[in-house]
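Novice: sequence unknown, structure follows:
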């Protein structure tokens, strides 16, 4: 099987408009979490969110103005990753270059705006009622799950196989893993992987609030309200953003003089078959074990783990149990953190964002902290890097976990390129 390398990275997150600024903010534990403005809160008090640090339309051309916000974020990340990889529009091997996208809920902004307009008109004046059903003719293409895939493929002329994965919080981790396997097994020579999400709308906040998994405002400091692995954690904060990775066969990258950031070596995916929303340590451990086996690595060879770490009561404890189960004696020395404490839960984009941050940690030799972790829950007895970044020196491999509602689990492993 062919080695697969990552030659391009791109990101737009609540922490910054690119990979470097986002990573620097994670190291500094600089939180992007804030209160939800009244216009978006749908009458619910004390809601929190982590909006993108940069307005995506300022980084795009007029042709992307009509896309849903999630697709705009995805396009920004894709542009950065392709530029970082040094790949132009319409590559000569476009038939062997695919697009793999992960997104949890596509078209949230388009859907919310459409229904708001419809009901406002329906219960308005007689003149407005007559126009209640008049909506934008591209409403469906804007909302469809594969809107990001379509926009990116059209922009770059990429005609290879690819798919859109809607696996809740594991979506873009699954997209990256499946793209890796498509290249490894010879179906493609390259792939652009994009994770994108934007659900900061009144309708989304009402729905998520009903699940009782959203963080409460911590004291008088909204920015410190997402507290993974802390005794006083109360849930996660919904964020928006996107990340993209260019994957290539090692042979293709070498032939064109590409400079790999890392090799993507392991991918594990499992289903809990346990509960719709409650996590399973057994299922999570299965994904991590698969990733290690595919990478050909022992647990002690992982130098940093970016945990799923959502700051929910059950989630953090179950993930800790799963890590202990897989890593055994090596778990005590493993640096682990949850960057969601500062950038929020990016749902479908989370896997790609957190994998990219993990790769940067490997290169920089510094692991980001778990911000706001002041009082470790004794049921989470691992080295979760509380409060401050840590210098971890030269490490060879990193793991990133993404676990989803519905019981879908994905783990990814990247390592230094070996030449």
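Specialist: Looks like it arrived, so ask away. Please read these numbers as outputs of a predicted model, since none were measured by experiment.
Novice: make it CA atoms for all contacts and neighbour counts henceforth
Specialist: Noted.
Novice: Which strands or helices does whichever strand or helix holds residue 209 pack on?
Specialist: Element membership for residue 209, per DSSP states H and E: helix 202-210. Judged by 3 or more CA pairs under 8 Å, 6 or more residues apart in numbering; DSSP states H and E, helix 202-210 is in contact with helix 108-122.
Novice: adding another structure so you can compare the two:
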């Protein structure tokens, strides 16, 4: 039996980022072109090639949890709960007036509790390999725990799981949320992603794979998407949360609708363990899939929040794919906001979806900072929004995310009318 797909809208958003722990503060710093990057304070970087990252500032776990409860959760879960709390408040939700059996949580993380894992294994080795593990060790490290904790916190008994697709994880979570609501499997889903990867294991591991920038003399300017002198990405941390619900449910409860999700696309590079396809094959397929799902032509897109991590192969392959989909379009604004936030890995898609929603509602395109000399083949082919934000009416925005393993996830958001 077939049935009509439901329209899906966004009604609330929340963040924890290096540029602010509320959406308002975060957006103010994004459109101002501020960098959230600085020298790492979480551990001694003396022996590390990279000594900087985009760290969270002023996050106090006991603002969200009782002290004893906070100890049960790795930072990536704490960030998730904080962002979800803001999104729920922002959406003006009273769960007592809703059917909790039809409200779910879908969350994304590429790494899970990597800090907890590092700490516990370190203690095991220091303790002469005596197995004295924290009783919360396993629930602190597994990637699905934020979705469980958020559901327990609010008594949400609908569908509940987590997505893991490296840096595409939270875009995949948003896509799943959209599709389940379209099918009527849920009225509302809290979705997004979180990461807390600024530690010895992550920095050392990404250094070993030569993925991170080592521009220690200029941390704030180290993330340089599309620049010919880019030398790798800058690690970030944090969380982004969105309240996604059916249009019918949102109207019924009198919600303020921020934007509509109209297109989703997924694909695979099927090429390399960590590198993108040199011609952006997966990126091209994902964008085409999203456009077909939205039933719009490429000319309808006004703004792209690019994945653009500031790696040599990644940035160029994405630009090739964009050129293939959109052709030369000087009216098409593109921005690479990782130049400000750093790369939040599995949380990147959620944060950049929030940026895209704000770009639509505020009619402001955020800037790409730090980029001085654009790859010659793509210079003046698009409006890369270099240096400063630009005002623009945006009806459709696209947000791309790509992950190690060749995972591709693209969403298209529309101004709600």
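Specialist: All right, it came through fine. Given the structure is predicted, the values throughout are model-derived calculations rather than measurements.
Novice: so the helix holding residue 209 of structure 1 matches what in structure 2?
Specialist: The alignment of helix 202-210 of structure 1 onto structure 2 (TM-score structural alignment) spans residues 200-208.
Novice: And that stretch, what's buried?
Specialist: 200, 202-204, 206-207 (16 or more other CA atoms under 10 Å).
Novice: Stretch 233-251 of structure 2 too?
Specialist: Per 16+ other CA under 10 Å, stretch 233-251 of structure 2 contains these buried residues: 233-247, 249-250.
Novice: Can you state the residues of structure 1 onto which it aligns?
Specialist: Going by TM-score structural alignment: stretch 233-251 of structure 2 matches residues 236-254.
Novice: roughly how far out does the matching stretch sit from the chain middle?
Specialist: On the basis of CA atoms, centre = their mean, to the nearest Å, stretch 236-254 of structure 1 sits 9 Å off its chain's mean C-alpha point.
Novice: Let me see the residues that make contact with the helix holding residue 209 of structure 1.
Specialist: Contact partners of helix 202-210 of structure 1, identified using CA atoms under 8 Å, 6 or more residues apart in numbering, comprise 40-42, 44, 108, 112, 199, 214.
Novice: Max pairwise distance over these: which two?
Specialist: Pairwise distances across those (CA to CA) peak at 20.0 Å, for the pair 112 and 214.
Novice: the strands in structure 2, which residues?
Specialist: Along structure 2, counting by DSSP state E, strands occupy 8-16, 38-39, 52-53, 103-108, 160-163, 188-195, 238-246, 259-268, 303-305, 333-335, 364-365, 390-391, 396-403, 407-414.
Novice: who touches residue 32 of structure 2 in this structure?
Specialist: Residue 32 of structure 2 touches 388-389, counting by CA under 8 Å, 6+ apart.
Novice: any idea how far the alignment partner in structure 1 of it lies from residue 342 of structure 1?
Specialist: Alignment note (TM-score structural alignment): residue 32 of structure 2 maps to residue 28 of structure 1. Applying CA to CA, to the nearest Å, the value for residue 28 of structure 1 to residue 342 of structure 1 is 10 Å.
Novice: what do you get for residue 287 of structure 1?
Specialist: For residue 287 of structure 1, the distance to residue 342 of structure 1 equals 25 Å [CA to CA].
Novice: So for these two, which sits in the more crowded spot?
Specialist: residue 342 (30 against 26; other CA atoms under 10 Å).
Novice: need the contact list for the aligned residue in structure 2 for residue 189 of structure 1.
Specialist: In structure 2, the residue equivalent to residue 189 of structure 1 is residue 187, according to TM-score structural alignment. Residue 187 of structure 2 is in contact with 102-103, 181, 245-246, 249, counting by CA under 8 Å, 6+ apart.
Novice: about what we covered before: measure the mean distance from the helix holding residue 209 of structure 1 to structure 2 post-superposition.
Specialist: Its aligned residues in structure 2 lie a mean 1.1 Å from helix 202-210 of structure 1 after superposition (mean CA distance after the TM-score superposition for structure 1).
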